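>>> Give me the fold of what follows.
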Amino acid sequence: MTSWDGLNSAYFTLDKDDHIFNALVTSIVEHQLLPGSKLPEEALAEVFGVSRTGIRRVLQRLAAVQLITLTPKRGAQVATPDIDTSRDLFATRRMLECANLPAVVAHCQPPHLAAMRNIVSEEQQAHEAHDGAAAIRLSAAFHVQLQAISGNAVLTELVSQLTLRSSLVVAAWGAPWQQGCRCLDHDALLALLKKRDVDALVAQMHRHFDAIVGSLRFEPAGDTLPDFARIFAPFQATLPSKE
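Got it, this is the predicted structure:
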């Protein structure tokens, strides 16, 4: 099974700080810890059985990769990407991933296609099983492993880091049911890769990112009332009539 340590190997080593970092990254990017969630040092130290100093080191690392924010007096919170940052993240991914696709096609061999097919199959199974964490992980794996085919380790590492932050965008602005990318999009991308059709592959990747951004529900921040009429419409018919 593809895991986050496979997506971003630079972050995953064997000492205790790294294991705690690893656990927190996984919880954040798989939407177990949602944007805005507080991360109190004392509670985390107790859970992991380490000192608050050790937790502080890990939190500083998470802040360095922009997965959390550290604010004086308020402490640590899972980052909430703003609208501009969210759009910029996906615009950057679109530029990087599309620009590298000719190299991906040039280096692609049958074993690469088989590995990508396995990821798509596992992703579909995760969606069918309503396993949100696995669906998110495999969605990211598809993009990272696709770029890795090119042999460009620097670009692949950048895409890997951006997928982690992209997961925060989906958690902050996505629909409640949204779990990673759409499997059908990945299936279509894989089919075009197999055909070695560079132009069509680039065009499909552009459409894929447009669909992701289009599915995000950017709404102005502020204290606004929910749309109660919409939310409770299904219950209105069941209300007892007025006396």
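>>> make it CA atoms for all contacts and neighbour counts henceforth
Fine.
>>> Can you give me every residue that contacts Ala148?
Val104, Thr156 (CA atoms under 8 Å, 6 or more residues apart in numbering).
>>> now it: how far from Cys108?
10 Å (CA to CA, to the nearest Å).
>>> contacting residues around stretch 133-142?
By CA under 8 Å, 6+ apart, the surrounding residues in contact with stretch 133-142 are 2-4, 7, 29-31, 116, 119-120, 122-124, 126-127, 160, 163-164, 167, 179-181, 186.
>>> What's the PyMOL line that selects buried ones from these?
In PyMOL syntax, the buried subset of those is picked out as below (16 or more other CA atoms under 10 Å):
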select buried, resi 4+7+29+30+31+116+119+120+122+123+124+126+127+160+163+164+167+179+180+181+186
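>>> Also this sequence, please, to line up against the first:
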Amino acid sequence: MSTRKRNLPATASAAAVDTSAELITGLNDNESRIYRSVFESVMNQRIAPGTKLPEQALCALFDVNRATVRKVLQRLAHDHIVDLRPNRGAVVAAPTPEETRQIFEARQQLEAAVVPLVAQRITKAEIGQLRKQLREEHAALHRADQPAWARLASGFHLRLAELSGNAILHRYLHELISRCSLIVALYEPPGNAACEHEEHARIVDHIENGEPAKAVKVMQEHLLDLEQRICLDKPQSEKSLAQMLGLV
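Now for the predicted structure:
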């Protein structure tokens, strides 16, 4: 099991999801601006789990009405970035230890099901495409382009799910990877690589060599290593909401 620590930037430690047009489809410009500000502040560890996001304060900071803010908060809640609590308003999501354990347990099971299916179906051309993706991942890591690397690293797992040929597994894994990425972005100590590039390469090696059991073993160790690096004890920030959202 790998325990190496990469000298990575302290921001965007493991965002598998990003604020792409696909992610924020259905939001207008003002709504997208608020969504991006909250999302990126969470993923860059500027804003801590449990931080309150008062509607009135967000209206003032972004110069929008309450209906706009409520729509964005509902979308952020749908994407598991914030929790909406009755009579308490919105707070940045703070997954519990048990919820974290269950999310990673489910991901372990799904990825263990994906790998043998990939090994049965994959073609030489698709192996070549995976190798190309790994080269891009490696290049991004070594030029310290952490956001690009994080997207490529999580994209590797999603690409395996696609290659399994099982659309249901792919859909469920997509949600789990997004939720894992939020947990890691919130709670992993700065400077760690969320996915070790060498472990990805070993998984592809075993798949290419017709060794699915070995590929599954590496995948399980890989995900367990990631889970064990999470530290759920996160102090609250003393900065203002505007500072945490990067507005001042």
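>>> Quick check: TM-score for this pair?
Scored against TM-score structural alignment, normalised by the length of structure 1, the superposed chains reach a TM-score of 0.74; 219 aligned residues with a CA RMSD of 3.3 Å.
>>> What about the contacts of stretch 133-142 of structure 1, which are in strands?
Using DSSP state E, no member of the contacts of stretch 133-142 of structure 1 falls within strands.
>>> how close does the residue nearest the centre of structure 2 get to Ala194 of structure 2?
Closest to where the C-alpha atoms of structure 2 average out (CA atoms, centre = their mean) is Ser181, at 2.1 Å. Distance of Ser181 of structure 2 to Ala194 of structure 2, given as CA to CA: 9 Å.
>>> the helices in structure 2, which residues?
Counting by DSSP state H, one finds helices in structure 2 at the ranges 29-43, 55-62, 66-78, 97-121, 124-142, 146-163, 167-187, 197-208, 212-228, 241-244.
>>> so which of the ones you listed gets nearest Pro49 of structure 2?
For Pro49 of structure 2, the closest of these is helix 167-187, at 6.8 Å, according to CA to CA.
>>> The closest one maps to which residues in structure 1?
Mapped onto structure 1 using TM-score structural alignment, helix 167-187 of structure 2 covers residues 153-173.
>>> Which parts of that stretch count as buried, going by neighbours?
155-157, 159-173.
>>> ok, now stretch 19-29 of structure 2?
Ile24, Leu27.
>>> Quick one: residues in contact with it.
Defining contact as CA under 8 Å, 6+ apart, one finds that stretch 19-29 of structure 2 is touched by Ser32, Tyr35, Arg36, Phe39, Glu40, Val72.
>>> what's the counterpart of the last one in structure 1?
To tie it back to what came earlier, the one meant is Val72 of structure 2. Val72 of structure 2 maps onto Val58 in structure 1, with residues paired by TM-score structural alignment.
>>> Equivalent analysis for the third one, please.
The alignment partner of Arg36 of structure 2 in structure 1, by TM-score structural alignment, is Ala23.
>>> Relative to His107 of structure 1, how far out is that match?
Using CA to CA, we find Ala23 of structure 1 at a distance of 34 Å from His107 of structure 1.
>>> and what of Val29 of structure 1?
Distance, Val29 of structure 1 to His107 of structure 1, by CA to CA: 30 Å.
>>> show me the contacts for Ala94 of structure 2.
Counting by CA under 8 Å, 6+ apart, Ala94 of structure 2 touches Pro49, Gly50.
>>> measure the most far-flung residue of structure 2 relative to its centre to Lys52 of structure 2 for me?
Distance from the C-alpha centroid of structure 2, by CA atoms, centre = their mean, peaks at Asn65 (30.1 Å). As for Asn65 of structure 2, its distance to Lys52 of structure 2 is 18 Å (criterion: CA to CA).
>>> ok, Glu42 of structure 1 touching Arg52?
Yes - in this structure, Glu42 of structure 1 is within contact of Arg52 by CA atoms under 8 Å, at 6.2 Å.
>>> so who does Ala62 of structure 1 touch?
Careful, residue 62 of structure 1 is Leu; it's not Ala. Leu62 of structure 1 is in contact with Phe21, Val25, Ile68, counting by CA under 8 Å, 6+ apart.
>>> Tell me the one among the residues you listed nearest to His206 of structure 1.
Of the contacts of Leu62 of structure 1, the one sitting nearest to His206 of structure 1 (CA to CA) turns out to be Val25, at 27.7 Å.
>>> For the closest one, give its distance to Leu168 of structure 1.
Going from Val25 of structure 1 to Leu168 of structure 1 by CA to CA gives 11 Å.
>>> overlap in contacts of those two?
What both Val25 of structure 1 and Leu168 touch, as defined by CA under 8 Å, 6+ apart, is the set Leu67.
>>> measure Ile127 of structure 2 to Asp63 of structure 2 for me?
The gap separating Ile127 of structure 2 from Asp63 of structure 2 is 50 Å, by CA to CA.
>>> and the two? which has more neighbours close in?
Ile127 (15 against 11; other CA atoms under 10 Å).
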